[in-house]
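Engineer: sequence first, then the predicted structure:
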Amino acid sequence: MSVLGGQAAHAAERPSAALGADRSSAGVVPPLAVNKGGALLAEAFKGDSRALSRLNRPKGAPKTAPRSAREAQLEAKKKAVQRNQRSYWDAERAETSASTAPENRVLSPSSEPPEPDTSECLAREDANSLDGVTLNRSMWCMRYRLGVSLYRLDNPNSIPVYVGQVTMEFTGVAVGRRDARTMVVYYKAVPGSVDYDLSATDRAKAPGWGMTIGADCSDTSCSRIGEPIYKTWAEWNTDDTWWSWDITSDETASTNPDNVLHHGWYFTLHGSGSEYVGFGARTPERIIRCDSATYFKFGETTYPKACINAEVIPHLQYSTNSEAHGAVAEHIKTAQDEPQNTWPITYLPKRIPGKFTGDMNDPGLHRVAPESANYAENEKERKAACNRTGNYDAITGMPPYNTTTHDCDEYPFRITEEGAASPDWDFSVRAVPLSENRSAGASLNVYVVSDRILYDYDEFWVEINDGTSGGGGGGSGGGDPSDTEPPRITCPPDVTSTSITPSLGQPTTSDNVDPTATVTNNAPSTFPYGTTVVTWRAVDDSGNVATCTQKVSIRFKFTGFYYDGNYIGDYDWAYQTAPHSITFGFRLTNYADNVITNPSVITSAGWDAAGFTIDGTTFNAATGRFEIRTYVPKAFNDTARTFTVNLTDGSSHSVVIDFQTV
C-alpha cells in the first residue's frame, strides 16, 4: 500500500523505475482485479485516517514453488477447451526458408511486437475480452480496459462509499522467445481512451493522478526483467508507446525432461492520486511453458531454449484442395472420419486419434524422437501393412501400388506415439503421389519446430480443411497481400434434434475486401448422440480466417413416463403416503424409431429427496419400455417430489409426484 500523490514524474524509457510504485509487493502475487463494467479495476481510498488504518483489503499471496508440469499442462488445456482457443498452422502456407521462419521473428528483443501476427491477433473477435485470444503458441493478445475504482471513508466506522473510477483502453501482447526461456509481455495504452467517471470536482484533478502498470509472474522459478511504468492519467491518454517486460524462466529449478516449467504471468495495476491510498491488483493469469530442448532445428539454426503460450489447442492443418498435398489430406480425412474404410482391414472398430471436436478427452498426437524404439516400430509396422507382410495378408494388407510414382502414406504419423505400432490406437495406410507425400512430410517437420512440439510431452491435433487453405502458418496466399483483416462470421443457432442428420442452417459472413468468403465446417456426415461442437470457418481470398462454433445436440426420442401401464407424461400425480414401491416406465427410440433396449443409455435416475431408493432398471420386452422400480418411504404428506432420469445423450427427463393422503 502506498500514497502516490499527484507526482508527474514518469518513466521515459524501458527499463525504468516506476516512481511512487508499491515496492512492498516483491515476492507477492497481488489480488485479482475486480472485473466490473468491462474493465479490470484496482482500488484506492481516501478519508478518515483511522478508517484507512483499519481498512482490510486483500494483499495478495506469497509466490509459491512452480506447479507440476502435468498439472499445469492439464490446467492450460482445460482453459483452452473452455474458451475454444485453437490455433491452426497451415501446411499450405508453410515457410521453408530459415531466413523467414516464424521462429526468427521473435529471436531478438524488439520495441514492438512482431507484425503481421500482432494485427491478425488483435483483429480476432475474442481479443476484445477478459481472456484475450491465443493466436498460436508464439502469440497471445487482448484489448480491454483497466483502471482504478475510487472510494471515500467519511468516519472511523464508515463503509466505503463509491466515488467513481478512471479507466483506459489498452492492448496487451505476449510473444514467446525462441532463443531464451523468456516471454516478452507488451502493453500499450490506446491514446484518447481515458475515461473519467467522476464528479466535476474530481474530474478536474484526475488527469494529474497516477497509474502504474507492470507485469510479473506467480511462482518462485520465474522472474520479471523491467520495472513497472508510472504515468499520470493525462500522460497515459497521449502515450503511444509499446512498454514491455521479460518474464524469464529458471531452468535450474526444473527436474523434468527438457527442463520443462510452466508459469503464470499477469499485468499489475496500481492507481492513486491526491489523498487517495491505492491497493495493487493484477489481471487474470496466463499460463506459459518454457523448455531447454536441444533438438529443435530449422535449416542450420538451432533453438535450444524457448517459451510458448500454453492455453491453446494446437493444430497442423492440411487442405484437400492443395496441389502440394491434397491426396495426403484426403487420406487423413478418411482415417479420422471413416476409419473402417481404410487399410489395413480389421474386424473390430478402428480407433484413430488426432481429430479435435471440442471435447476435453479428444485424443491428440504425441511426438517421439526419431532414434526411439517407438519410431522404429512404427516404420516396421507401416511397411508390413503396405507390403502385405508380417501380420497382414492379401485380405487385410493394402493392395499393391506403383512404387515409382507413389509412396505408402501412414496416419497417425510415424513421428508420433500413436503411430502404426501403437498398442492403443489403430492406423491407416494409403498410396499417394510421391511428391505430395514428401511435401506433407516436409510441412510436418516444419510444423513441430514452429509450434515447439516436445518429445513425449506435447499434444497436437490435425485439422483437414475441405474448402480452401488458410490459417495461421505465416507466409502469404492469394488475394490482396495488404489485406490482413479476417472476415466476420456469425454461426447459426445451436441445434437440438432427434435426427442424426439435422439441418444446421448457414452462418452469416462479411469481409472488408472479399464479398464471398469461403465457408466450411467440420460437421460429421452423421452426428453421434450427445452434443457435438461444430466449428465454422470463413476464409477470404487473402487467406485470413475467422471461426465460430455451433453446438449440435442429438437426443433419443422420449415418450414420457408411465405408471401401471398408464401414461402420466410429466404432470403432477397424486398417491398415498404409506411406504410403497413405484415403478416408472418410459420408452426410448432412435432416429429410425427403433426401440432402444440397452439400459446402459441410462446414466442415473433418482428422486430429489433422501430416503428414496432405486431397486433396479430393466427392459420389458412385452411393453417395449424401460422400467425403474423405486421405493417410497412413509415420510411425506401433501409434498411434491421430482423423479429424474439422465441419459447418455445429455438429456434429462423428470416427472413431479404430488404425495397426498387418500
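Structural biologist: Cool, got the structure.
Engineer: could you use CA atoms for every contact and neighbour count after this?
Structural biologist: Fine.
Engineer: so where do the strands sit in the stretch 501-650 of the chain?
Structural biologist: According to DSSP state E, counting those that start in this stretch, the stretch 501-650 of the chain carries its strands in the segments 508-510, 518-521, 530-539, 545-554, 557-563, 566-569, 574-575, 580-589, 602-607, 613-620, 625-632, 639-647.
Engineer: sorry, wrong one. I was asking about the stretch 351-500 of the chain.
Structural biologist: In chain order, the stretch 351-500 of the chain shows strands spanning 365-366, 406-411, 428-433, 459-465, 488-490, 495-497, with DSSP E, counting those that start in this stretch as the criterion.
Engineer: included below, for side-by-side comparison, is a second structure:
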Amino acid sequence: MKHVERGLAALASLALTAALLALGASPDAAASSKPPASVPGIEYISQPGDGAQRSSNGKGAAEMPISPDNPAGTEWLNDCFGSPDAQDPDGRVYNRFQWCQEYEFKNRYYKKVDGKPVLKGTNTMRFQAAAIGYNDTRATRIFFRAKTGQVKYDGWNPLEKRTVAPNLKLEITPECVPGANQPTTATCGVGRSPAKMEWAQWSNFPDWVYWDVSSIGGKGEDQVAFQQWRLYLNGASPGYELGTERGEGPPIGIRCDSADYFSNGAKRFPHACIYTNAYPVLTYKMTENPQVGQHIRDAQDNPNSTWPKKPKDGYSKRIPGKWHVSEGLRGAPLHRVPSRNESGTIADENERWKKSACGQNGGLNPWAPHYDATTGLPPYPSGLQCDEYPFSSTDEGASDPEWDFSVRAVDATDNTSAGSKLGKFYTNDRILMFLDDFWVNVVDA
C-alpha cells in the first residue's frame, strides 16, 4: 500500500465563538504609521505592544487596495453583505481570501450618582467590516466603516443627546488573539494603531479605514501558521469609564504560509494568508467541460461502471472527492501532491498506473506490463486523451492500491481546459501540498 510522509498533520478548524459584546482588558496593538493626510478626522492612537462555508474560489491581492470594493467593483462585497451569515457575530468567510460582516455595536455610558452607576444613554453603530488576504505577503487587510447615518443615541436627555453623545470617542482596531493555536515559532501583529473618532464623525465618514494583520514564521517547509484576529471597539470617554463596554468580536481564523510552488504564468506567489473557515471546492460546468464533467460524475456517482474494472467480483470501488452542495454532503477529500515536473514520486506513480489502465490505443499497448485487457480501458480512437480521476496531482490518484480511480478517453481540448482549471484552482484557493482537503463538484450550468 502507498505510504506518504505527511509534511504537516491535519489541524482542526479554528473555533469561532464568543459574543460580540464582551468585557475585557485593554488591547495589545502594534504602533504604526500615521494616516495619510488625505484622510481627515481619524486619530490613530499609538499604543505600546505588539462555521464553515464553501469557497467561491477567490483570488488574493498582491497590491492591496485602500477599499475592499476597489478596483474590481462591489460585486463580491454586496453579495457577501447580502448573505444572512454576514449578520452573524463572526461574519461570513466569503472564500479563502475574503471575509465580510455587517453588525451592530452598542456602548452604554454610565456616571456615578451618589456612588452608584446611573445609565446616561446608549450609543449604537451599525457597521461594516471586510477583509482580503494577500497572495504575495503573509498578511490580510482588514477594512472598517460605519454605515452612513447608522449611528443612534438612545436614552440621553434631549440636551446631552445633541451636545454630549455625538462627541464621545469611539476607538476601532483589529487585534491578534493570543494563544490561538499558533506555533511558538510564529508571531502575529497589527500594522497600524487603533483609529479613533467621535461617534458623529464615524457616522458621517464615507471612507474605509484599514489595518494589515501579518504573520511571521510557522511550521514545516511551507512555514504554516494558524492564527486568529478579532475586531475590538472601545467607546471609553473621560467621565464615563464606569460600565463602558469593550466590544470584542469572535476570533476569525487565518492560515499563513510561505509555500513557493504557487504561480500564474510567470507570476509567482510565495507567501499568502487565507481564511480557514471555507471548504475549497473545484467546480466544473457541464456547459464548459462536458466530457470531463461526465467522467467525474460517473466516477463519483457510479464508480463500478468506470474503467479499470475491479479484478474481483463483488469488490466495489470507492472513489473520493465528491461535493454535493445542494445536499450539504461531501465525501472523502482529495489532497494535492507535488506535480511530475516537481519530481513528485506520487504523481509519477499515478501517471504510470493511469497509462497502464488506458494503454490500449489502436491495438497498441506502449505501457505494459501492467495493462490487462480484461480490466483496462478498451481501445479508443487516436486523437483522444486518457483522462483520470482522481487527478494525477492528488494523493488519491491512480496508484491507489485498491484501484479506486477511473480513466476515460475524452476530447483533447476538453481535457486540456479541465487541467488548466485545476491548476488555477490550486493557486486561487491556495491548496497546500498534503495539508488541505478539497472536493470536486460538477454542475449543469
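Structural biologist: That came in fine, so what should we check first? In this text, all values refer to a predicted model and were calculated from it rather than measured experimentally.
Engineer: picking up where we left off before, quick one: which of the strands of the stretch 351-500 of the first structure is nearest Ser443 of the first structure?
Structural biologist: Ranking the strands of the stretch 351-500 of the first structure by their distance to Ser443 of the first structure (criterion: C-alpha to C-alpha) puts strand 459-465 first, at 12.3 Å.
Engineer: could you point out the longest helix of the first structure?
Structural biologist: The helix spanning the most residues in the first structure, taking DSSP state H as the definition, is helix 434-450.
Engineer: now do it: which elements does it pack against?
Structural biologist: The contact analysis (3 or more C-alpha pairs under 8 Å, 6 or more residues apart in numbering; DSSP states H and E) places helix 434-450 of the first structure against strand 297-298, helix 326-337, strand 406-411.
Engineer: next, count neighbours for the counterpart of Val337 of the second structure in the first structure.
Structural biologist: Here Val337 of the second structure is matched to Val368 in the first structure, going by TM-score structural alignment. The criterion is other C-alpha atoms under 10 Å. On that basis, Val368 of the first structure has 22 neighbouring residues.
Engineer: do the same with Pro284 of the first structure
Structural biologist: Number of residues near Pro284 of the first structure (other C-alpha under 10 Å) recorded here: 18.
Engineer: skip the chain neighbours and tell me the closest residue to it.
Structural biologist: Distances taken as C-alpha to C-alpha, 6 or more residues apart in numbering put Tyr266 closest to Pro284 of the first structure, at 6.2 Å, once the chain neighbours are dropped.
Engineer: list the contacts for the aligned partner of Arg138 of the second structure in the first structure?
Structural biologist: Aligned by TM-score structural alignment, Arg138 of the second structure pairs with Arg181 of the first structure. Contact analysis of Arg181 of the first structure by C-alpha atoms under 8 Å, 6 or more residues apart in numbering lists 248-251, 290-292, 305-307.
Engineer: any idea how far the closest residue to Arg181 of the first structure other than its chain neighbours is from Glu169 of the first structure?
Structural biologist: Distances taken as C-alpha to C-alpha, 6+ apart place Ala306 nearest to Arg181 of the first structure, at 4.6 Å, with adjacent residues excluded. The spacing between Ala306 of the first structure and Glu169 of the first structure, counted by C-alpha to C-alpha, to the nearest Å, is 30 Å.
Engineer: isn't Phe643 of the first structure right up against Val632?
Structural biologist: No - counting by C-alpha atoms under 8 Å, Phe643 of the first structure sits too far from Val632 to count as a contact (11.3 Å).
Engineer: measure Thr630 of the first structure to Phe561 of the first structure for me?
Structural biologist: 14 Å.
Engineer: got any residues that touch both of the two?
Structural biologist: Residues touching both Thr630 of the first structure and Phe561 (C-alpha under 8 Å, 6+ apart) are Phe584.
Engineer: for the contacts of Arg181 of the first structure, which ones persist in the second structure?
Structural biologist: Counting by both residues aligned by TM-score structural alignment, their matches' C-alpha atoms under 8 Å, the second structure reproduces these contacts from those: 248-250, 290-292, 305-307.
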